[in-house]
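Student: need a 3D model of the following:
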Amino acid sequence: MESKSSLAPLPEENQNEDQQFDDPKPSSASAFSSKPIRPPTKTSSQMYSPLDWKGYFDQEDDVCIPDSNDVFHVYTAGKEGPVVFCLHGGGYSGLSFAISTRVIKEKARVVAMDLRGHGKSATENEIDMSIETLCSDVQAVVKTMYGDDPPAIVLVGHSMGGSMAVHVAAKKMLPSLAGLVVVDVVEGTAMASLIHMQKILSNRMQYFPTLEKAIEWNVRSGNLRNIESARISIPGTVKYDDAQQCYRHRARLAETEQYWKGWYEGLSDKFLSSPVPKLLLLAGTDRLDRALTIGQMQGKFQMIVVRHTGHAIQEDVPDEFAMLILNFISRNRIGPRGVEIPGIRRPSQPQA
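Tutor: From the prediction side, this is the model:
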């Protein structure tokens, strides 16, 4: 004989709260008498919604270069200490350094620049991305911001920005340069990859109906592994196309191929000859070429391999990246007057 169950049927998940809890009788004190509240599930659009930079940087500014129509957009933070001047990679933006800035600005100042043809910067010729032009841009921005008495500067460059930082350092273009940090770029690997770059650029998704979809694609494709960082930085790498009524990549990298070789050729020797303390951050051990291997064995620079991260180390593990930068500053006693900054932990032993 069929027996009747004494259990009430569970409410459907799509019922609203009033439908689920419309019993007029007073609630029982029993812990089992009511349905526990289930945490809301985030939709895809919520998970990949853009985040404002204001929670990370202190302000944004346009730096107008005298005697030209070039305007470079910068994000800044911090009030004391040396200036950590950040140069992003090709196709990225200054917002690539947003989360790490939240930590760095407690001990130093940060300037993250949108390079020519990227982010919110506006220049007369966005396709002229020769290494000479890019380096002159950095020099002009520093000169415009700080005049003839710039503070101690630590140049931090990722990928293409790393090659810029090396060239600026090797050419002694910044008189107050006190340190050089290069993030995941070495000459050998970069030169070998150039023949594949056009294919990589053409195979990536070109158009996005919303900013959320652009962020989601960059995370799901593995370009970035940190969703929070992607939600901040990716909006700065795309622009709305009125004709196509969608978003597309801001940087026209495919049109700059003639300059790619100049970014990386001779990079290792220039890095080793730069007359300032140097740190090379790598995402893998297989990326050192012969010149760097010999230089590292001779103690000419500090090298740290950052595990469990992709190419964009500063975005994938921003807190670890920030501490590596601050430890580098402390180790080399870099400050406004070349002295150690109080409160920054110095590493107990050199990291290799």
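
Student: could you use CA atoms for every contact and neighbour count after this?
Tutor: Noted.

Student: where exactly do the strands run in the stretch 251-352 of the chain?
Tutor: 278-282, 302-305 (DSSP state E, counting those that start in this stretch).

Student: let me have the ones you listed in a markdown table, extended by mean neighbour count and distance to Val166.
Tutor: Shown next, in a markdown table, are those (neighbours: other C-alpha atoms under 10 Å; distance: least, C-alpha to C-alpha, whole Å):
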| stretch | mean neighbour count | distance to Val166 |
| --- | --- | --- |
| strand 278-282 | 22 | 10 |
| strand 302-305 | 17 | 15 |
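
Student: could the ones you listed go into JSON lines alongside distance to Gln59?
Tutor: Output for the strands of the stretch 251-352 of the chain, formatted as JSON lines (distance: least, C-alpha to C-alpha, whole Å):
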{"stretch": "strand 278-282", "distance to Gln59": "27"}
{"stretch": "strand 302-305", "distance to Gln59": "31"}
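
Student: which one of those strands lies nearest to Asp70?
Tutor: Across the strands of the stretch 251-352 of the chain, Asp70 has its closest neighbour in strand 278-282 (30.5 Å, C-alpha to C-alpha).

Student: now do that closest one: everything it contacts.
Tutor: The contact list for strand 278-282, computed with C-alpha atoms under 8 Å, 6 or more residues apart in numbering, reads 179-185, 300-306, 328.

Student: next, the structure of the following sequence, for comparison with the previous one:
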Amino acid sequence: MSALQKTIMKNKLPPRVPRTSGVSKMAPFGAGRRKDYTPVSWKQYFHQSVDVEINAGTFRVYLSPEPDHPDRPRIVTLHGGGYSGLSWSLFTEEITSMIHCQVVSIDIRGHGETKVENCDDLSIETLVYDIEQVLHKLFTDGIPPLVLVGHSMGGAVAVRVSLQPSLEHCIQGIAVIDVVEGNVRSGQVRNVDSARVSMPSQIINCETGKLAINEVESYTSVSDESLPAPTRHAPLADRIAEESDGEADGESETCPEDTVEHFVKPSAVGDGNSSMKYKWRIELSRTERHWAGWFRGLSAAFLSVRAPRLLLLASIDGLDRELTVGQMQAGRCAVLKAPFLGKEVARVVAAFALRHRLTCPTELGADMQLLHTVPGC
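Tutor: This is a model prediction of the structure:
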């Protein structure tokens, strides 16, 4: 074909769509996104932290600002194994903007800044006793209305705490996330913004023996541009096939593309000293003997709680027999499938509190019409 013929043919083609970014069309999957991994101080999400002394040791508690009225509920958040009270940072920011409440986020024994003699004793009896004592010591003038919210291990603790005689009259509601005795799933924090706040409370500087949370102010900016790039990406078709296999087995849920992060092991981050290394705050494998006790009899215990109950699951396929029957019997419990992304969990818990008239919405919460947008709570 001559040059003249090529020119004539090109003129008959529709105009090219202009590129909206400088990313090459051959760029690997996900290369167009730039995420900031710089640690963030917890002070952006909580008003203060207090160290509560009980017989077992010192427990770190993070508090949002006090509510506008003493009768407003305190939402007590209990994290899962390996995490800390700071895992609820974004949840705290969201829910306090929707309803009038105060968030009380506790570092459970062996986690975060809580200091006890026996960090490996994570038996359900010990954990429940710890939380019960912390609440009594924290609210010396009388325990206000409480709404317990727990994830995984924290959910199991929340259920048992709500049944304690000394607290039962104060519990106005309970919400547990991804906790089913017959099909316990391991939770993962897939939110980068949440990890930026909570991760420093989950690792210890091997040189100083202190949590990385104490070094946040000195961290330099870290983005995925500064992290080593993967040597190669699996073909897109292969990645889709692997994900489909997991979903077929009921092991994963579909997430929007922009919330899924491809993990890259980072180098140590600090003041440039390559010898600085970190280790996990708690070695969960040493607590394995307690795992069965966390969830044994949990479904029956959850259904026996007198206060309004909410169970949030990534998939309703995870319901065991007792909870399936409980869901079918009106009034015994509310079961809701939630994607656990962004502000969805906070919206569901806020709607749950409003539906049972535990508090009032803020101006923003009223505009969101939570009771209409989150049915079934």
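
Student: work out the TM-score between the chains.
Tutor: Scored against TM-score structural alignment, normalised by the length of the first structure, the superposed chains reach a TM-score of 0.71; 271 aligned residues with a C-alpha RMSD of 2.7 Å.

Student: that older thread, ChimeraX command to pick out the buried ones of the contacts of strand 278-282 of the first structure?
Tutor: Only the buried entries of those go into this ChimeraX selection, using 16 or more other C-alpha atoms under 10 Å:
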select :179,180,181,182,183,184,185,300,301,302,303,304,306,328
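
Student: how about the strands of the stretch 251-352 of the first structure, which one is nearest Ala140 of the first structure?
Tutor: Each of those has some distance to Ala140 of the first structure by C-alpha to C-alpha; the shortest is strand 278-282, at 22.9 Å.

Student: okay, the closest one sits on what stretch of the second structure?
Tutor: Using TM-score structural alignment, strand 278-282 of the first structure corresponds to residues 309-313 of the second structure.

Student: distance from that stretch to the first structure after superposition?
Tutor: Superposed on the first structure, stretch 309-313 of the second structure shows a mean distance to its aligned partners of 0.5 Å (mean C-alpha distance after the TM-score superposition for the first structure).

Student: in the second structure, what sits opposite Tyr75 of the first structure in the alignment?
Tutor: Aligned counterpart of Tyr75 of the first structure in the second structure: Tyr62 (TM-score structural alignment).

Student: now the helices for the stretch 1-150 of the second structure?
Tutor: Ranges of helices in the stretch 1-150 of the second structure, per DSSP state H, counting those that start in this stretch, are 3-11, 89-98, 124-138.

Student: need the winner for burial among those.
Tutor: By mean neighbour count, with neighbours taken as mean count of other C-alpha atoms under 10 Å, helix 89-98 ranks first of these at a mean of 22.

Student: what lies in contact with that helix?
Tutor: By C-alpha under 8 Å, 6+ apart, the residues outside helix 89-98 of the second structure that reach it are 42, 45-46, 64, 102-103, 193-194, 197-198, 343, 345-347, 349-350, 361-366.

Student: ok, stretch 260-271 of the first structure next?
Tutor: 130-131, 160, 163-164, 166-167, 169-170, 186-187, 190-191, 194, 291-292.

Student: drop anything exposed from these.
Tutor: Counted by 16+ other C-alpha under 10 Å, those give 130-131, 160, 163-164, 166-167, 169-170, 186-187, 190-191, 292 as buried.

Student: give me the number of residues near the closest residue to Leu370 of the second structure other than its chain neighbours?
Tutor: Leaving out its chain neighbours, the residue that sits closest to Leu370 of the second structure by C-alpha to C-alpha, 6 or more residues apart in numbering is Ala351, at 5.3 Å. The number of residues packed near Ala351 of the second structure is 26, by other C-alpha atoms under 10 Å.

Student: from Thr373 of the second structure, how far out is Ala351 of the second structure?
Tutor: Applying C-alpha to C-alpha, to the nearest Å, the value for Ala351 of the second structure to Thr373 of the second structure is 9 Å.

Student: could you do Ile124 of the second structure as well?
Tutor: Ile124 of the second structure is 36 Å from Thr373 of the second structure, by C-alpha to C-alpha.

Student: identify each buried residue in stretch 60-76 of the first structure, please.
Tutor: For stretch 60-76 of the first structure, burial by neighbour count (16+ other C-alpha under 10 Å) applies to Glu60, Asp62, Val63, Cys64, Ile65, Asp70, Val71, Phe72, His73, Val74, Tyr75, Thr76.

Student: so which of these belong to strands?
Tutor: Glu60, Asp62, Val63, Cys64, Val71, Phe72, His73, Val74, Tyr75, Thr76 (DSSP state E).

Student: in contact with the residue nearest the centre of the first structure: list those residues for me.
Tutor: Against the mean C-alpha coordinate of the first structure, by C-alpha atoms, centre = their mean, the closest residue is Ser96 at 2.3 Å. Residues counted as contacts of Ser96 of the first structure (C-alpha under 8 Å, 6+ apart) are His88, Ser229, Ile232, Ser233, Gln314, Glu315.

Student: quick one: what's aligned to it in the second structure?
Tutor: In the second structure, the residue matched to Ser96 of the first structure (TM-score structural alignment) is Ser87.

Student: against Val197 of the second structure, how distant is that match?
Tutor: 7 Å.

Student: repeat for Phe46 of the second structure
Tutor: Per C-alpha to C-alpha, Phe46 of the second structure is found 11 Å from Val197 of the second structure.

Student: looking at those two, which is more packed in?
Tutor: More crowded of Phe46 of the second structure and Val197, by other C-alpha under 10 Å: Val197, with 25 against 21.

Student: what residue of the first structure takes the place of that one?
Tutor: Val197 of the second structure maps onto Ile232 in the first structure, by TM-score structural alignment.

Student: next, count neighbours for the closest residue to Glu228 of the first structure other than its chain neighbours.
Tutor: The shortest distance from Glu228 of the first structure to any non-neighbouring residue, by C-alpha to C-alpha, 6+ apart, is to Leu51 (7.8 Å). Number of residues near Leu51 of the first structure (other C-alpha under 10 Å) recorded here: 15.
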